[in-house]
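A.B. asks: Predicted model and sequence below, questions to follow.
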Amino acid sequence: MLFKRTVISAALLLTISTSGYSQSVEFGDPNLKAAVEETLGVSDPTSADMEKLTVLSAVSLGITSAKGLEYAVNLEEVELDFNRIQDLAPLAELQNLKKLWMCDNDLVDISAVSRITSLERVQMENNLLSDVSAFAGLTNLIELELDHNQISDISALSGLRNIEILELENNRISDLSPILEMSKMSLLNVRDNPVENYEVAVKLPMLQYYWIGESSVIEKLQPMFSERSNFIIR
């Protein structure tokens, strides 16, 4: 009798443990769920299914919430461009995420991104961003594209020394001095900004492409870069 009770207890514990591990996933948007189902080839994904998700592309689907992706703990690349997402909190614990594409959404608060220290490439063009402090500690970033937002202060980016591509076109930036420590940068785009110190970019030793968009400024700066072969400024 004791042996039978032990077996039953063990089986019950195993059932509870398994059901807890493979719990059903609640998505905040049916279109996101459909995209995940199509990618995984399953219906009603469980948390165990979500662990198999490494790459997701769900573009132009009218998605309003990323809820459900918090279970995709092995996700490395996600493309959610051209949706209507405002909150990135569900992505905050995805420590394997390297590529995050969120162009043309409704992002305002991206504070959750500060916890995704694995990020290497981020695109958040055409959103409603004004505060970039969430990127301050993301020292693995190689590419950061924030064109067409409402950014005026980029001082929080000053410690991102591995940045190679920085796109900031059409914002409200006047001071470029925070980029001075980005010694690996090869491309800088600051078109359509009220920049007052374009010349600081001369101190970036690896810079090869400098997008300014103002002919008078370009004419003034060209001699400063004259010794660099294959340098393009426009």
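C.D. replies: Yep, it's here.

A.B. asks: from here on, contacts and neighbour counts on C-alpha atoms
C.D. replies: Fine.

A.B. asks: elements contacting the host helix or strand of Tyr210?
C.D. replies: Tyr210 belongs to strand 209-211 when assigned by DSSP states H and E. Contacts defined by 3 or more Cα pairs under 8 Å, 6 or more residues apart in numbering; DSSP states H and E place strand 209-211 against strand 187-189, strand 232-233.

A.B. asks: next structured bit after it?
C.D. replies: Downstream of strand 209-211 (by DSSP H and E), the next one is helix 215-221.

A.B. asks: Among the helices and strands packed on strand 209-211, which comes closest to Thr18?
C.D. replies: With distances scored as Cα to Cα, the stretch of the helices and strands packed on strand 209-211 nearest to Thr18 is strand 187-189 (49.5 Å).

A.B. asks: What residues of the closest one count as buried?
C.D. replies: 187-189 (16 or more other Cα atoms under 10 Å).

A.B. asks: Including distance to Leu14, could the residues you listed go into JSON lines?
C.D. replies: Formatted as JSON lines, the buried residues of strand 187-189 follow (distance: Cα to Cα, whole Å):
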{"residue": "Leu187", "distance to Leu14": "55"}
{"residue": "Leu188", "distance to Leu14": "55"}
{"residue": "Asn189", "distance to Leu14": "56"}
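
A.B. asks: can I get the helices and strands packed on strand 209-211 in a markdown table with distance to Lys4?
C.D. replies: Shown next, in a markdown table, are those (distance: least, Cα to Cα, whole Å):
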| stretch | distance to Lys4 |
| --- | --- |
| strand 187-189 | 70 |
| strand 232-233 | 79 |
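
A.B. asks: So which of these is nearest Ala48?
C.D. replies: Nearest to Ala48, of all the helices and strands packed on strand 209-211, is strand 187-189, at 40.6 Å by Cα to Cα.

A.B. asks: Kindly list the longest helix within this structure.
C.D. replies: helix 2-21 (DSSP state H).

A.B. asks: just checking, next helix/strand downstream of that one?
C.D. replies: Per DSSP H and E, the first helix or strand lying C-terminal to helix 2-21 is helix 30-40.

A.B. asks: Please point out which parts of the helix or strand following that following helix sit buried.
C.D. replies: The helix or strand immediately downstream of helix 30-40 is helix 47-50, counting by DSSP H and E. Neighbour-count burial for helix 47-50 flags 47-50 (criterion: 16+ other Cα under 10 Å).

A.B. asks: returning to that earlier point: to Thr39, which of the helices and strands packed on strand 209-211 lies closest?
C.D. replies: In terms of Cα to Cα, the element of the helices and strands packed on strand 209-211 nearest to Thr39 is strand 187-189, at 33.7 Å.

A.B. asks: Which elements pack onto the closest one?
C.D. replies: With contacts defined as 3+ Cα pairs under 8 Å, 6+ apart, the packing partners of strand 187-189 are strand 165-167, strand 209-211.

A.B. asks: Against that first model, consider the following:
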Amino acid sequence: MENTVTGNNSIAVHCKGLTKSYGSGSNQVHALCGVDLEVRTGELMMLVGPSGCGKTTLISVIAGVLDRDGGECLVFGYDFKQMNPPEKTRYRGRNIGFVFQMFNLIPALTAAENVAVPLIINGAKRREAVGRAREILCRVGLSDRTNAVPAELSGGQQQRVAIARAMLHNPKLIVCDEPTSALDHETGHKVMELLREVAVGIGRALIVVTHDARIFGFADRIAKMDDGRITSIENSRIDLSSNTRH
């Protein structure tokens, strides 16, 4: 695995000229068109913009879920393109938590077992991993649902299970795709408070894709995207709600 250092240890994510396309020929779609973005350690960065502007593609490339076509993308100084598949899997398993918009829970597993998966993959004993999973499920308000399978949970409860799973292995970077979309106002704020507590600190960072103007105040900075590019980065105090609706 090659470690390419950005030269500034306060930078968690460094993207320069990042490109990504889907399809080919006349059907080719340019999802990322030269994205420049830096996310600092200790920061909660929000990505906002209209549907289809490239937000989910961007965080998927940053998290190593998708391969980029061109440009640079370093995560704590490491470049996924310089890693072979096992190295990439190990790095992501230790350092990155991803909250998918569709949750990606395993239907046959209980909530606690779903949350425990990252620890088990990283070599923890099942009993220990499930025990820690139960603890974090309590912190997201699901102490009474730890033994329920996904089909027995509401959309909001499944979302909280997915968030707990992303936080459990104490990753350096947590990436969230619409983490509060299925949550009421109070629960959404509690979840964001927990995400800030867990993910924003020395040597850590949090990236949140959202259309939810109710949580903008949790951000340190808000990056606006449109047509596959970052168009501006604003202080979170700026009211961007009129530009982030579907």
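C.D. replies: Cool, the structure landed. Remember, it's a predicted structure, so these values are computed and weren't measured experimentally.

A.B. asks: now what about the TM-score between them?
C.D. replies: Laid over one another, the chains give 0.26 as their TM-score (TM-score structural alignment, normalised by the length of structure 1), with 100 aligned residues with a Cα RMSD of 5.7 Å.

A.B. asks: ok, back up a step: which one of the buried residues of helix 47-50 of structure 1 is nearest Lys4 of structure 1?
C.D. replies: Lys4 of structure 1 lies nearest to Ala48 out of the buried residues of helix 47-50 of structure 1, by Cα to Cα, at 30.5 Å.

A.B. asks: Is it correct that Phe98 of structure 2 falls within a strand?
C.D. replies: Yes. The assignment for Phe98 of structure 2 by DSSP: H, G, I helix; E, B strand; the rest coil puts it in a strand.

A.B. asks: before we move on, what SS does the nearest residue to it once chain neighbours are set aside have?
C.D. replies: Beyond its immediate neighbours in the sequence, the residue positioned closest to Phe98 of structure 2 (Cα to Cα, 6 or more residues apart in numbering) is Val175, lying 4.9 Å away. Under the three-state scheme (three-state DSSP), Val175 of structure 2 adopts strand.

A.B. asks: Now do the contacts for Val175 of structure 2.
C.D. replies: Contacts for Val175 of structure 2 (Cα atoms under 8 Å, 6 or more residues apart in numbering) come out as 59, 63, 96-99, 206-208.

A.B. asks: just Thr6 of structure 1 next, same as before
C.D. replies: Thr6 of structure 1 touches nothing, counting by Cα under 8 Å, 6+ apart.

A.B. asks: at 10 Å what do you get?
C.D. replies: Leu12 (Cα atoms under 10 Å, 6 or more residues apart in numbering).

A.B. asks: tilt between the helix or strand encompassing Thr89 of structure 2 and strand 173-177?
C.D. replies: Assigned by DSSP H and E, Thr89 of structure 2 belongs to helix 85-95. With axes from the mean of the first three to the mean of the last three Cα atoms, to 10 degrees defining the directions, helix 85-95 of structure 2 sits at 90 degrees from strand 173-177.

A.B. asks: list the buried ones in helix 85-95 of structure 2?
C.D. replies: Residues of helix 85-95 of structure 2 classed as buried: 88, 91-95 (neighbour count, 16+ other Cα under 10 Å).

A.B. asks: Kindly report the same for stretch 37-48 of structure 2.
C.D. replies: Under the neighbour-count rule (16+ other Cα under 10 Å), stretch 37-48 of structure 2 has 37, 39-48 buried.

A.B. asks: measure that stretch end to end?
C.D. replies: One end of stretch 37-48 of structure 2 sits 13 Å from the other (Cα to Cα, to the nearest Å).

A.B. asks: which residues of structure 2 fall in strands?
C.D. replies: Per DSSP state E, structure 2 carries strands over the ranges 11-22, 29-40, 43-48, 70-75, 96-99, 173-177, 205-209, 221-226, 229-235.

A.B. asks: elements contacting the fourth one?
C.D. replies: What that stands for is strand 70-75 of structure 2. The contact analysis (3 or more Cα pairs under 10 Å, 6 or more residues apart in numbering; DSSP states H and E) places strand 70-75 of structure 2 against strand 11-22, strand 29-40, helix 55-62.

A.B. asks: and those as a markdown table, adding distance to Arg127 of structure 2?
C.D. replies: Formatted as a markdown table, these follow (distance: least, Cα to Cα, whole Å):
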| stretch | distance to Arg127 of structure 2 |
| --- | --- |
| strand 11-22 | 33 |
| strand 29-40 | 36 |
| helix 55-62 | 31 |
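
A.B. asks: And those: which comes nearest Glu72 of structure 2?
C.D. replies: Each of these has some distance to Glu72 of structure 2 by Cα to Cα; the shortest is strand 11-22, at 5.0 Å.

A.B. asks: Mind giving me the packing neighbours of that closest one?
C.D. replies: strand 29-40, helix 55-62, strand 70-75, strand 205-209, strand 229-235.

A.B. asks: Return the most buried member of these.
C.D. replies: Each of those was scored by mean neighbour count; the highest is strand 205-209, a mean of 25, by mean count of other Cα atoms under 10 Å.

A.B. asks: Next, the angle strand 43-48 makes with it.
C.D. replies: 10 degrees.

A.B. asks: For Ala164 of structure 2, see how far away Leu44 of structure 2 is.
C.D. replies: Leu44 of structure 2 is 17 Å from Ala164 of structure 2, by Cα to Cα.

A.B. asks: what do you get for Val198 of structure 2?
C.D. replies: Separation of Val198 of structure 2 from Ala164 of structure 2 (Cα to Cα): 10 Å.

A.B. asks: now do Val29 of structure 2
C.D. replies: 33 Å.

A.B. asks: now Ala129 of structure 2
C.D. replies: 13 Å.

A.B. asks: returning to that earlier point: quickly note the distance from the residue nearest to Phe98 of structure 2 to Val29 of structure 2.
C.D. replies: 24 Å.

A.B. asks: circling back to that earlier point, higher neighbour count, Val198 and Ala164 of structure 2?
C.D. replies: More crowded of Val198 of structure 2 and Ala164, by other Cα atoms under 10 Å: Ala164, with 30 against 18.
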